[in-house]
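# Dropping the sequence and predicted coords here.
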Amino acid sequence: MSRLFLAPMEGLADYVLRDVLTSTGGFDGCVSEFVRVTGSLLPERVYERDTPEVLHGGHTPGGTPMVIQLLGSDPEWLALNAAHAATLSPHGLDLNFGCPAKVVNRHGGGAMLLADPEQLNRIVSSVRAAVPPGIPVTAKMRLGVSDTSLAIDCATALAEGGAASLVVHARTRDHGYRPPAHWEWIARIDAAVDVPVIANGEVWTVADWERCRAVSGCADVMIGRGAVSDPFLALRIRGQMDSSPSSEEWPTVLRHIVDYLKKLQTRVASRHEHGRVKMWLSYLKRTWPQAAELHAAIRRLHDSREISAVIEHCVATWWQPSSCMPTIRPRADAHAQQCHD
């Protein structure tokens, strides 16, 4: 039986969205956004804040096992932090060698490390030695920095360093997230290493999943933005829902959006709920045209309570094309209140 994993998505799928997406079912595991390691030992509160699943036996509220991902470039500090993170009951520790973000790459982390297979080996070896044998150490990589010339060398270095499995995002750093994903390279890597390889990249539909498995030769697949665009994608792949989305599913999607917003509103010091909801809707637009209309309806709103009222109204009316347009006058009222204060 093939396995499905929810990918780490820095800046997109924090633990709140991770909670919502795994609550729909279908995933065998998920990986956190990366916890950045520099030159210090991170306190426990960092993990409790960014990966609160550690407070619940390493599971999301829906019961999906969670793996903590670490990002850094120094083998010793990564090893020390991995040893500490291992005491918090995650279902594994993953090392990030795929992040293409410039702010990360400027400091020699993420995908930039793919230019140095020997350093990859040192990092994985150090972390593996520091972590108890019962906790898997895995790695996520891309095909290279600007080309694929070191892809096999990097994968081999990671496997020989002690990585229990590899997730391969089938693009280089310079490719970013531009299609296509080069799944044929995953097949070459899979043939070169003696550890399980999990395919990742450009899986948006059930048909994409089928092609990815066929081309890569991998049974297991990790899904990222495809799951954000269609929260039921894992269930469709499992055959538990229709393979194609339908408008009848939209009321259920709306309830998930309401759930997401409510969870965002309970976060300590969260002031960007409106942006998070709009970002998710921008992905949902790929799957449901109703998401585009809802996005337009809340586009100018910045108060999460106002956005919540609009979405709740949509839920109550089960979506009429014009029913989600706000009828409140938040901007003028809010400005008047600020002046009186």
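Cool, the structure landed.
# Please make it C-alpha for all contacts and neighbour counts, starting now.
Noted.
# how about stretch 249-261: buried residues?
250-251, 253-254, 256-261 (16 or more other CA atoms under 10 Å).
# ditto for stretch 199-217
Per 16+ other CA under 10 Å, stretch 199-217 contains these buried residues: 199-206, 209, 212-213, 216-217.
# Which neighbouring elements make contact with the longest helix seen in the chain?
For the chain, the longest helix by residue count, based on DSSP state H, is helix 250-265. For helix 250-265, the elements it packs on are helix 15-23, helix 273-284, helix 304-317, judged by 3 or more CA pairs under 8 Å, 6 or more residues apart in numbering; DSSP states H and E.
# Tell me which of those helices lies nearest to Gly62.
Across the helices and strands packed on helix 250-265, the minimum distance to Gly62, taken as CA to CA, is reached by helix 15-23, at 4.8 Å.
# what separates Arg299 from Gln119, distance-wise?
According to CA to CA, to the nearest Å, Arg299 and Gln119 sit 45 Å apart.
# These two: which has the busier surroundings?
Set Arg299 next to Gln119 and count neighbours by other CA atoms under 10 Å: Gln119 wins out with 18 against 13.
# Please name the residues that touch that one.
Counting by CA atoms under 8 Å, 6 or more residues apart in numbering, Gln119 makes contact with Leu113.
# what helix or strand does it sit in?
Using DSSP states H and E, Gln119 maps to helix 117-130.
# Val35 too?
Per DSSP H and E: Val35 is located in strand 29-36.
# other SSEs contacting that strand?
When contacts are defined as 3+ CA pairs under 8 Å, 6+ apart, strand 29-36 packs onto strand 4-6, helix 15-23, helix 44-50, strand 66-71.
# In CSV, list these along with distance to Pro90 and mean neighbour count.
Converted to CSV, the helices and strands packed on strand 29-36 look like this (distance: least, CA to CA, whole Å; neighbours: other CA atoms under 10 Å):
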stretch, distance to Pro90, mean neighbour count
strand 4-6, 15, 24
helix 15-23, 14, 22
helix 44-50, 10, 14
strand 66-71, 6, 25
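# could you dump the helices and strands packed on helix 250-265 to TSV with distance to Leu4?
TSV is the format used below for the helices and strands packed on helix 250-265 (distance: least, CA to CA, whole Å):
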stretch	distance to Leu4
helix 15-23	11
helix 273-284	20
helix 304-317	30
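# Could you identify which of those is most buried?
Among the helices and strands packed on helix 250-265, helix 15-23 has the highest mean neighbour count (mean count of other CA atoms under 10 Å), at a mean of 22.
# orientation of that helix relative to helix 250-265 in degrees?
Counting by axes from the mean of the first three to the mean of the last three CA atoms, to 10 degrees, helix 15-23 lies at 150 degrees to helix 250-265.
# what does helix 15-23 rub up against?
Helix 15-23 is touched from outside by 6, 30, 32-33, 50-52, 60-64, 227-228, 231, 256, 259-260, 263-264, with contacts defined as CA under 8 Å, 6+ apart.
# Comparison target, given below:
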Amino acid sequence: MEGVVDHAVRALITQFGGFDLCVTEFLRVSQTLLPERSFYRLAPELKWNHGKTASGTPVRVQLLGNAAPWLAENAQRAIELGSHGVDLNFGCPAKTVNNSKGGAVLLQEPETLYAIVKAVRSAVDAPHIVSAKIRLGFNDISLLSENIQAIYEAGASELAIHARSKKDGYKPPAYWHKIKPYISQYDMPIIANGEIWTPQDASLCIQQSGSKRLMLGRGALAMPNLANMVKHQQSAFTWPQVIKLLLQYSECEIEGDRGLYYGNRVKQWLRYLKIHFPQVASLAQEIRQRHKKSEIVEILKSQFEVV
């Protein structure tokens, strides 16, 4: 969840349980071995808590790029710093990323997927997981079988599939049934992803995809305790609980925050929360022109008076 799920959000949503693993925002790799500070900035859990959130959920560094040797070197560094495995992003649909030959654009090149996964797998000791995330394809799904086969033959430990093509973007529906033929075909665990907003969506995804392993993205931002709702039938959050969570977020220290980071991230988060909470509309309007953390916090606190 590039641009939204930082370490503070990971800490907040994993405290409610249900998550087995968190994957970081992607770390872009080009023709260089990135310094340790780049990994710590992305995943300070590596330095603070043995690569886990405060509630004990393991964190895995995600890498994005197209240069196999450099991805391998950076993967090795991520493991040395304490990442719980390495994830390779072949699913990002962003134009800027794809134009730099990263993310979903590589789904047009199964041989490149193979080379990258093979190099990273060779660089990372066997006990550590090397996972990959893909979409069904780029413009269509004609290369899905070849892409899965390439990733499998290269030695990936597990594969997450977002059940839409890059062309589909995030437009509903997600085509979970397209994943099902591959579940029994490989002994590599396959994780289903895409358009899971409720426990009912999760059940339908499991049924149609054939996978009991799910990856939550935007759905976990829209309903912060969704993982626990799915896994342990916990009740959905109430609006006061959401406000309390956003206030808790304001207490987190973010490296490089010069006063605008919190406001910008809260506004982004509200875009997802509005899916379940109609109260977001008036709140978003009230803080739209606000930028200082202190001002936004006071407005959030005032929400308790109108609940």
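Happy to help now that I have it. Owing to the predicted nature of the structure, the values given are computational and were not obtained by experimental measurement.
# TM value for the aligned chains?
Scored against TM-score structural alignment, normalised by the length of the second structure, the superposed chains reach a TM-score of 0.96; 305 aligned residues with a CA RMSD of 1.4 Å.
# The strand holding Val35 of the first structure vs the second structure, average offset?
Strand 29-36 of the first structure, aligned to the second structure and superposed, deviates on average by 0.6 Å (mean CA distance after the TM-score superposition for the first structure).
# Where does that strand end up in the second structure?
Under TM-score structural alignment, strand 29-36 of the first structure corresponds to residues 21-28 of the second structure.
# Pull out the buried residues from that stretch.
Going by neighbour count (16+ other CA under 10 Å), the buried part of stretch 21-28 of the second structure is 21-28.
# got a list of contacts for the longest helix of the first structure?
16-17, 20, 231, 270, 273, 277, 288, 290, 304, 308, 311-312, 314-315, 318-319.
# Centre of the chain to that helix, how far?
With CA atoms, centre = their mean, to the nearest Å as the basis, helix 250-265 of the first structure stands 18 Å off its chain's centre.
# And stretch 53-63 of the first structure, by the same measure?
Chain-centre distance of stretch 53-63 of the first structure: 16 Å, with CA atoms, centre = their mean.
# Quick check: end-to-end length of it?
Terminal-residue distance, stretch 53-63 of the first structure (CA to CA): 10 Å.
# Then stretch 16-31 of the second structure?
End-to-end distance for stretch 16-31 of the second structure: 39 Å, by CA to CA.
# Also stretch 60-72 of the first structure?
Using CA to CA, one end of stretch 60-72 of the first structure lies 25 Å from the other.
# in the second structure, what residues pair with that stretch?
Against the second structure, stretch 60-72 of the first structure falls on residues 53-65 (TM-score structural alignment).
# Correct me if wrong: Ile190 of the second structure contacts Ile183.
Yes. Ile190 of the second structure is in contact with Ile183 according to CA atoms under 8 Å; the separation is 6.4 Å.
# so what sits against both of the two?
Joint contacts of Ile190 of the second structure and Ile183 (CA under 8 Å, 6+ apart) are Ser211.
# Look at those two and report which has more neighbours.
A direct count of neighbours by other CA under 10 Å for Ile190 of the second structure and Ile183 places Ile190 higher, at 27 against 17.
# just the helices in the stretch 101-250 of the second structure please.
For the stretch 101-250 of the second structure, the helices defined by DSSP state H, counting those that start in this stretch cover 110-123, 144-153, 180-183, 199-209, 218-222, 226-232, 239-250.
# In CSV: the ones you listed, plus distance to Gly103 of the second structure.
Shown next, in CSV, are the helices of the stretch 101-250 of the second structure (distance: least, CA to CA, whole Å):
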stretch, distance to Gly103 of the second structure
helix 110-123, 10
helix 144-153, 13
helix 180-183, 22
helix 199-209, 23
helix 218-222, 18
helix 226-232, 26
helix 239-250, 29
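# which residues sit in contact with Val315 of the first structure?
Val315 of the first structure makes contacts with 251, 254-255, as judged by CA under 8 Å, 6+ apart.
# Can you say which of the helices and strands packed on helix 250-265 of the first structure is nearest to Ala83 of the first structure?
The closest of those to Ala83 of the first structure is helix 15-23. By CA to CA, the value is 22.0 Å.
# What's the average distance for the closest one when superposed on the second structure?
Helix 15-23 of the first structure, aligned to the second structure and superposed, deviates on average by 1.6 Å (mean CA distance after the TM-score superposition for the first structure).
# Can you report how many residues lie near the residue nearest to Leu46 of the second structure when sequence neighbours are not counted?
Spatial nearest neighbour of Leu46 of the second structure, excluding adjacent residues (CA to CA, 6 or more residues apart in numbering): Gly82 at 5.5 Å. Residues contacting Gly82 of the second structure under the criterion other CA under 10 Å number 20.
# Gly82 of the second structure matches what in the first structure?
By TM-score structural alignment, Gly82 of the second structure lines up with Ser89 in the first structure.
# Now which residue in the second structure aligns to Asp220 of the first structure?
Aligned by TM-score structural alignment, Asp220 of the first structure pairs with Arg213 of the second structure.
# give the contact list for its match.
Taking CA under 8 Å, 6+ apart as the criterion, Arg213 of the second structure is in contact with 190-192, 206.
# what's the answer for Ser83 of the second structure, then?
By CA under 8 Å, 6+ apart, the neighbours of Ser83 of the second structure are 46, 51, 59-61.
# Throw those residues into JSON lines and include distance to Thr32 of the second structure, thanks.
Converted to JSON lines, the contacts of Ser83 of the second structure look like this (distance: CA to CA, whole Å):
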{"residue": "Leu46", "distance to Thr32 of the second structure": "21"}
{"residue": "Gly51", "distance to Thr32 of the second structure": "23"}
{"residue": "Val59", "distance to Thr32 of the second structure": "23"}
{"residue": "Arg60", "distance to Thr32 of the second structure": "20"}
{"residue": "Val61", "distance to Thr32 of the second structure": "17"}
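# contacting residues around Gly92 of the first structure?
Gly92 of the first structure makes contact with 66-68, 86, 135-138, according to CA under 8 Å, 6+ apart.
# export the residues you listed to CSV and tack on distance to Met112 of the first structure?
Shown next, in CSV, are the contacts of Gly92 of the first structure (distance: CA to CA, whole Å):
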residue, distance to Met112 of the first structure
Met66, 26
Val67, 22
Ile68, 21
Ala86, 26
Ile135, 26
Pro136, 24
Val137, 20
Thr138, 18
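# Just name the closest of those residues to Val46 of the first structure, please.
For the contacts of Gly92 of the first structure, the nearest to Val46 of the first structure is Ile68 (11.8 Å; CA to CA).
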